[in-house]
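[1] Okay, sequence plus prediction incoming.
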Amino acid sequence: MTYHKQLTIGLFGFGVVGEGLYRVLQQTPSLRASIKKVCIKDPSKKRNAPDALFTTDRDELLNDEEINVIVEVINEADPAFEIVSTALRNGKAVVSASKKMIAEHLPELLALQQDTGESFLYEAAACASIPVIRNLEEYYDNDLLHGIKAIVNGSTNFILTKMFEDRLDFQQALLLAQQLGFAESDPKLDVEGYDAVNKWAFLLTHAYGIIEHPDNLLFTGIQNIHAGDAKVAAEKGQQIKLVAQARKLSNGKVASYVIPQFVPQEDHLSFVKNEYNGVVIESGFSDKQFFYGKGAGSFPTASAVLSDLSALRYDYKYEYKKLYHHQPNTLTDDYYLRVYLSFTDWKNIPREKFEWIEEWHAGEERKYLVGVLPASELRLNSWWKENNTSLILTAEPIIENVAIQQLKKKSLELAGVIL
């Protein structure tokens, strides 16, 4: 093993994260890492670095034998995958922050790492400054990991915080997030949950050895949340957060989703405000552990890239222990979720799909109910995302099949009605 080796970096992208890394490396000479060349798309754009550093020819970086590390922090998934693939095949270690690229190409990236023996690290792609991937890889054994839930998108968390605390409406909060650089240029990626589910796809691999394309995961964003939903949450002493969650069920399979959720004040995630991220990991003997840090912005993301670069000095690689050294877990949607649903018209709500309905309120403008739905109904159908309908999970939403009949009987007794 080589210790403290010199890192000569070829950097792709000089936006918020790329320039952040350039600045951070200037302030950390002890790392023995330097950027030799930066590949950019638009040579006419003014940048705060010497002109000689930049090129538009990616082969200048990928074919330079002196460059032993490629850092890739561009926004486009397909070009990013080409860059990463070529770099690994050319014998270079790679550090990436491209969550969409990793989520969509994970099987190929795993194969490339095995074929080439090169390191491919991407702590910066999930939760920025929080070392969640390294912790899942090194610290939590597959059999002992009960569950993980997290706020992994700083932009939506910022928007929800402003809606709750400053009483901004959705559009005002979104605009502010964009102005401060917390929201992507295409807000749909953040707001509709795509960014969060991309991160969640590969976090599931490190947590449970699960490989699944993000399109096949159960998810939605915050695009349908109304002011009335926030009011209901406040009345219940709760907040609304976009929560990614995975939990091992009693049958050994894993329930997983990224959906807005009511979060009570005593929950660790209730402390996570604005652009911050938070991760709660629950394991067999250590109970719950809470990780908290900035999930967006120049220096927080650059700090995660820096951490990966530091690890490369020791030839660190992800071992994917849950995938290669354990029996990987499998996802299931054979469970139930307790949901809050607000809507304008009963005709858009298929009441027959519910196992039961616990409460309902009929306001003039919007109505809402709390009830229990099969998780498979949410994954296979989209009525709950349409017609101005807002679905939010309750604080402890998962109900296993073994408990459903008992709860159903109790709920019907309480309601005094048979549906």
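    That came in fine, so what should we check first?
[2] From here on, just use CA atoms for contacts and neighbour counts.
    Noted.
[3] The closest residue to residue 67 other than its chain neighbours: which element?
    Leaving out its chain neighbours, the residue that sits closest to residue 67 by C-alpha to C-alpha, 6 or more residues apart in numbering is residue 8, at 4.9 Å. Per DSSP states H and E: residue 8 is located in strand 7-12.
[4] Can you list the buried residues in the following helix or strand past that strand?
    Following strand 7-12 in sequence order, the next helix or strand is helix 16-26 (DSSP H and E). Buried residues in helix 16-26, counted by 16 or more other C-alpha atoms under 10 Å: 16-23, 25.
[5] Quick one: end-to-end length of stretch 58-76, please.
    14 Å (C-alpha to C-alpha, to the nearest Å).
[6] want to compare, so here's the second one:
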Amino acid sequence: METHKQLTIGLFGFGVVGEGLYKVLQQTPSLRTSIKKVCIKNPTKPRNAPASLFTTEKEELLQDEEINVIVEVIDDANAAFEIVSTALRNGKSVVSASKKMIAEHLPEILELQQETGLPFLCEAAACASIPVIRNLEEYYDNDLLHSIKAIVNGSTNFILTKMFEDKLSFQAALLLAQQLGFAESNPKLDVEGYDAVNKWAILLNHAYGIVEHPDNVLFNGIQNIQLSDALVAKEKHLDIKLIAQAKKMSNGEVAAFVLPQFVKLDEPLSFVKNEYNGVVIESGFADKQFFYGKGAGSFPTASAVLSDISALRYNYRYEYKKLYHHKPLELATDFYLKVYVSFDDWKYIPREDFEWIEEWHAEADRKYLVGVLHVKQLSGSNWWRENGVSLVLTADAVIDNIDIVHLKKRSLELAGVI
């Protein structure tokens, strides 16, 4: 009896990931998988594969009945969505690495899978070589999943590592990341947090059944982090990382966001350096589990695509248990965050927005404070992204609504106010 089916692939994109996949498949003949055609945009670009493999006509792949799998690794989100939806409607399984496309079109992609009964796999779209989606799908039950904290963007992690370890300025570290190919020539998507929040929107679905457009998830990048922030962190024996997190609150909703955060040096995410990614999952009985691996690059990303292709041979598909078999959870809007804010001028800081301020340092060139804000004060305004203001979450930043009264009273006692 045959345990798995022969896969014939139509591949869209032959950049870093596409070429990586082509090379990896040549080295794994046991998969009984072949690429029949590759659709590319620019036919004149030299490529390390036979010319007969390439076409600029997408219909050659999408209408070919022999091709039963479409692998899509292009960076144009609109074109990618068109490819994916046409492929599924034409009876083809799909593997995708396009996080922006998936994050922005999640409801439609879920609907297409329901309609067609065909698998759509996207492990490569979040954390590259770390099998985080499959683990969230298969291993963690919604009721027991307390929190997830992750470093999901290798470029920003590389930049922060260089600022901390080599005391480079943000600009110098960014330039180095570009020279080494870890950051794009237009680094805005990575540096300002867009890439990370797209990945987080995908993971929130597999973790908690939350289907939410990335625009509705609170996020920022590392573009405002100053060398002085890194020095304050060092003094306090902390790191700064761009952390995506989701935490279940007492009312059953999930506080989720992507923001720079102080990390204690004994925490697993503190060990994640340079272009690596890391994910810490905390659940009811397993306590903390830590996944670590390369979050970018040709072969790490191709390995995740390969894993999805391999799973298709056994007709594997995401069941979306948290969405369809449980009551899906919702994003929380009523919680508090403890933040560190550095700035050049007090006039840019709306002190009245803070529940309380625990410490302030006004004597240095670069002033800073530590205080507590309701999340709506961040989601409803932009002062913390502008005028050279830098906001970093404290190490244990999330405060549940039910704890706030007790904590406020305690902080006022410590300050000698009551």
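    Perfect, I can see it now. All values derive from a computational prediction rather than experimental measurement.
[7] After superposing, what score do the chains get?
    These two chains, once laid on top of each other, score a TM-score of 0.99 by TM-score structural alignment, normalised by the length of the second structure; 418 aligned residues with a C-alpha RMSD of 1.1 Å.
[8] ok, back up a step: I'd like to know how many residues surround the residue nearest to residue 67 of the first structure.
    Close neighbours of residue 8 of the first structure, defined as other C-alpha atoms under 10 Å, add up to 18.
[9] In contact with it, which residues?
    Residues in contact with residue 8 of the first structure (C-alpha atoms under 8 Å, 6 or more residues apart in numbering) are 33-36, 66-69.
[10] Mind picking the two most distant members of the buried residues of helix 16-26 of the first structure?
    Farthest pair in these (C-alpha to C-alpha) is 16 and 25. Separation: 14.5 Å.
[11] Show me where the stretch 1-150 of the second structure has its strands.
    7-12, 33-39, 54-55, 69-72, 93-96, 120-121, 145-151 (DSSP state E, counting those that start in this stretch).
[12] and the third one, how far from the first structure on average?
    Between strand 54-55 of the second structure and the corresponding residues of the first structure, superposition yields a mean separation of 0.5 Å, by mean C-alpha distance after the TM-score superposition for the first structure.
[13] and that strand, what does it pack onto?
    Strand 54-55 of the second structure sits against strand 33-39, with contacts defined as 3 or more C-alpha pairs under 8 Å, 6 or more residues apart in numbering; DSSP states H and E.
[14] Run the chain-centre distance for the strand it packs on.
    How far strand 33-39 of the second structure lies from its chain's middle: 29 Å, per C-alpha atoms, centre = their mean, to the nearest Å.
[15] With stretch 227-237 of the first structure instead?
    The answer for stretch 227-237 of the first structure is 25 Å, by C-alpha atoms, centre = their mean.
[16] got a list of contacts for it?
    Applying C-alpha under 8 Å, 6+ apart, the contact partners of stretch 227-237 of the first structure are 163-164, 169, 239-240, 262, 264-265, 342, 366.
[17] PyMOL command for the buried members of the residues you listed?
    Here is the PyMOL selection string for the buried members of the contacts of stretch 227-237 of the first structure, based on 16+ other C-alpha under 10 Å:
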select buried, resi 163+164+239+240+262+264+342+366
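[18] Max pairwise distance over the contacts of stretch 227-237 of the first structure: which two?
    Of all pairs drawn from the contacts of stretch 227-237 of the first structure, the greatest distance, 25.6 Å, lies between 265 and 366 (C-alpha to C-alpha).
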